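Undergrad: Sequence first, predicted coordinates after that:
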Amino acid sequence: MLLIDFWDFFHNLFNPRWIFLYFGNTAIFILLAIVFAETGFFIGFLLPGDSLLFTAGIFGEDLCKNFYNVPFFVIVLIVALVAVLGNIQGYWLGYKSGKLLYKKEDSFFFKKKHLILAKNFYTKYKATALIISRFLPMFRSFAPIVAGAIRVNFKKFMIYNIIGAIIWTFSIMSAGHYLDKNFPELKNHLEWIILLIVITTTFPVIFKLMINKNKKVLI
């Protein structure tokens, strides 16, 4: 029975609506765990960050009621704080094992090309990459790791880390929250909205990969 429940959880992990409907009172803790893991570990790019935040905004009133009736902006601040902590974890991971990661063999959960692509992205945009990367699933997980690996000044890292976390959480969660207030029927079409978010956030990454691939072919 436990194995079946675990499989159901893993199978539905990428369905944000299921998380909030199934877990109810404890959904906020699942949300925080996923946000931390997505920004703190290199396997985090597999997790549904943007769509989860948007859905959290739509279910914002339920989250507030189930968490001591705090105002919605407090929920967003808590999520932003966890996103900041996740990036610190990613920075620490890169700082301690960055060189080893470049030597690590590819696996299902780790692709060296993602790390290299994130490094090139960071080299191009410098510290502001920590803000931009918040809205790009793969870069969101690898940017803090790269920052730690190349020994970015921690104070500078924290400034952009905090700014990026606040902009990311407030913009996406507020969009879901206030759109739901004006268009309550959104809940009935959530799957299509999430699909649109996934396409919008992953297209730049796919486009970049295709350009790099074409360049290699030409060379």
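TA: Great, that's in hand.

Undergrad: C-alpha only now, for contacts and for neighbours.
TA: OK.

Undergrad: wait, residue 186 sits on residue 177?
TA: No: Residue 186 is not in contact with residue 177 according to C-alpha atoms under 8 Å; the separation is 10.5 Å.

Undergrad: Pick out whichever of those two has more residues nearby.
TA: residue 177 (23 against 16; other C-alpha atoms under 10 Å).

Undergrad: so what's that one up against?
TA: By C-alpha atoms under 8 Å, 6 or more residues apart in numbering, the contact list for residue 177 reads 54, 56-60.

Undergrad: nearest residue to the spatially most central residue of the chain other than its sequence neighbours?
TA: Nearest residue to the geometric centre of the chain (C-alpha atoms, centre = their mean): residue 49, 3.8 Å. Using C-alpha to C-alpha, 6 or more residues apart in numbering and skipping residues adjacent in sequence, the residue nearest residue 49 is residue 35, 6.4 Å away.

Undergrad: Would you mind measuring from the one you found to residue 81?
TA: According to C-alpha to C-alpha, to the nearest Å, residue 35 and residue 81 sit 10 Å apart.

Undergrad: which of the two has more neighbours?
TA: Neighbour tally, residue 35 and residue 81, criterion other C-alpha under 10 Å: the higher count belongs to residue 35, 28 against 18.

Undergrad: A further structure is provided below for comparison with the first:
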Amino acid sequence: MLRTSALGDQLGDLLGQSGVILFYLVIWGLVFAGTALFLGVFIPFITGDSLLFGAGLVAATNPNLSIAILAIGTGIAAFLGDQVGFLLGRRYGRGYLDRHGGRRTQAAIAKTESFYRKFGWWSVIIARFMPWARVFVPVIAGVGRMNYYKFLSSNLVGAVAWGTGMTLVGYYAASIPGVKNAAYVIAGFFIVASIIFGYRTWRSDRLETRAAATTNAEPEHTSGG
């Protein structure tokens, strides 16, 4: 009887924590997918600084959330996302980049390539704080055959500085008078604004891609002899 009661208590605790676990998984999943699955191309803000800052704010106002687990997990997710991007670039080459997005995306890729050539090892770290570069630098580093261990070290530093650091910034920002009480409103604003901006970017890229495909499909007119 006591064993059954203890099991019931454990299941109850697990059920009560499911919302917390889901919160962790959503944050980590978005951070990972931002670079590993190119999600950051379409919704750069919801997978970037705003997400981490907002998550830190929420953690500061919810006693069930552990800022240590959230911040460390976010750093790991950021690290793994870039590792996947790097390996994809090394495996599939420049053609992998050419298949993504319309003119806006291709312009961002060209800009990122120049940025990578200029800063090298540091580009992986700096790019963490730049929405247009965050997604593409790992892949371009792979395409450029950057030494794996150099990328590994720069990725680790960048993931800790950005993934863990930005989450902690949001958490400690809640200690500022007025911020803690408005934490959910601020986080909600960031998320809604990110979704709207991301949809507009995705739609614009899709329309540009469709227009380019239509132009390429038009038959060439030749004059008859």
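TA: Okay, I see it. Keep in mind that what you see is a predicted model, and the values were worked out from it rather than measured.

Undergrad: quick revisit: wait, isn't the residue nearest to the centre of the first structure in contact with residue 32?
TA: No: counting by C-alpha under 8 Å, residue 49 of the first structure sits too far from residue 32 to count as a contact (10.3 Å).

Undergrad: Report the buried residues of whichever helix in the first structure runs longest.
TA: Criterion DSSP state H: the longest helix present in the first structure is helix 72-103. Neighbour-count burial for helix 72-103 of the first structure, with 16 or more other C-alpha atoms under 10 Å as criterion, is recorded at 72, 75-76, 79-95, 98, 101.

Undergrad: Check the mean deviation of it from the second structure.
TA: On superposition with the second structure, the mean distance recorded for helix 72-103 of the first structure (mean C-alpha distance after the TM-score superposition for the first structure) is 1.3 Å.

Undergrad: Which strand or helix spans the residue nearest to residue 49 of the first structure?
TA: Residue 35 of the first structure belongs to helix 27-40 when assigned by DSSP states H and E.

Undergrad: mean shift between that helix and the second structure?
TA: Helix 27-40 of the first structure sits 0.9 Å off on average (mean C-alpha distance after the TM-score superposition for the first structure).

Undergrad: angle of the very next helix or strand once past that helix against helix 72-103?
TA: Downstream of helix 27-40 of the first structure, the next assigned helix or strand under DSSP H and E is helix 49-58. Here the directions of helix 49-58 of the first structure and helix 72-103 differ by 170 degrees (axes from the mean of the first three to the mean of the last three C-alpha atoms, to 10 degrees).

Undergrad: who does helix 49-58 of the first structure touch, helix- and strand-wise?
TA: helix 16-23, helix 27-40, helix 154-182, helix 190-218 (3 or more C-alpha pairs under 8 Å, 6 or more residues apart in numbering; DSSP states H and E).

Undergrad: And whichever residue in the second structure pairs up with residue 115 of the first structure, how far from residue 55 of the second structure?
TA: Under the alignment by TM-score structural alignment, residue 115 of the first structure pairs with residue 109 in the second structure. Distance, residue 109 of the second structure to residue 55 of the second structure, using C-alpha to C-alpha: 29 Å.

Undergrad: Please say which of those two ends up with more neighbours.
TA: Of the pair residue 109 of the second structure and residue 55, residue 55 is the one with more neighbours under other C-alpha under 10 Å, namely 26 against 22.

Undergrad: which ones are touching the more buried one?
TA: So residue 55 of the second structure contacts 27, 167, 170-171, 187 (C-alpha under 8 Å, 6+ apart).
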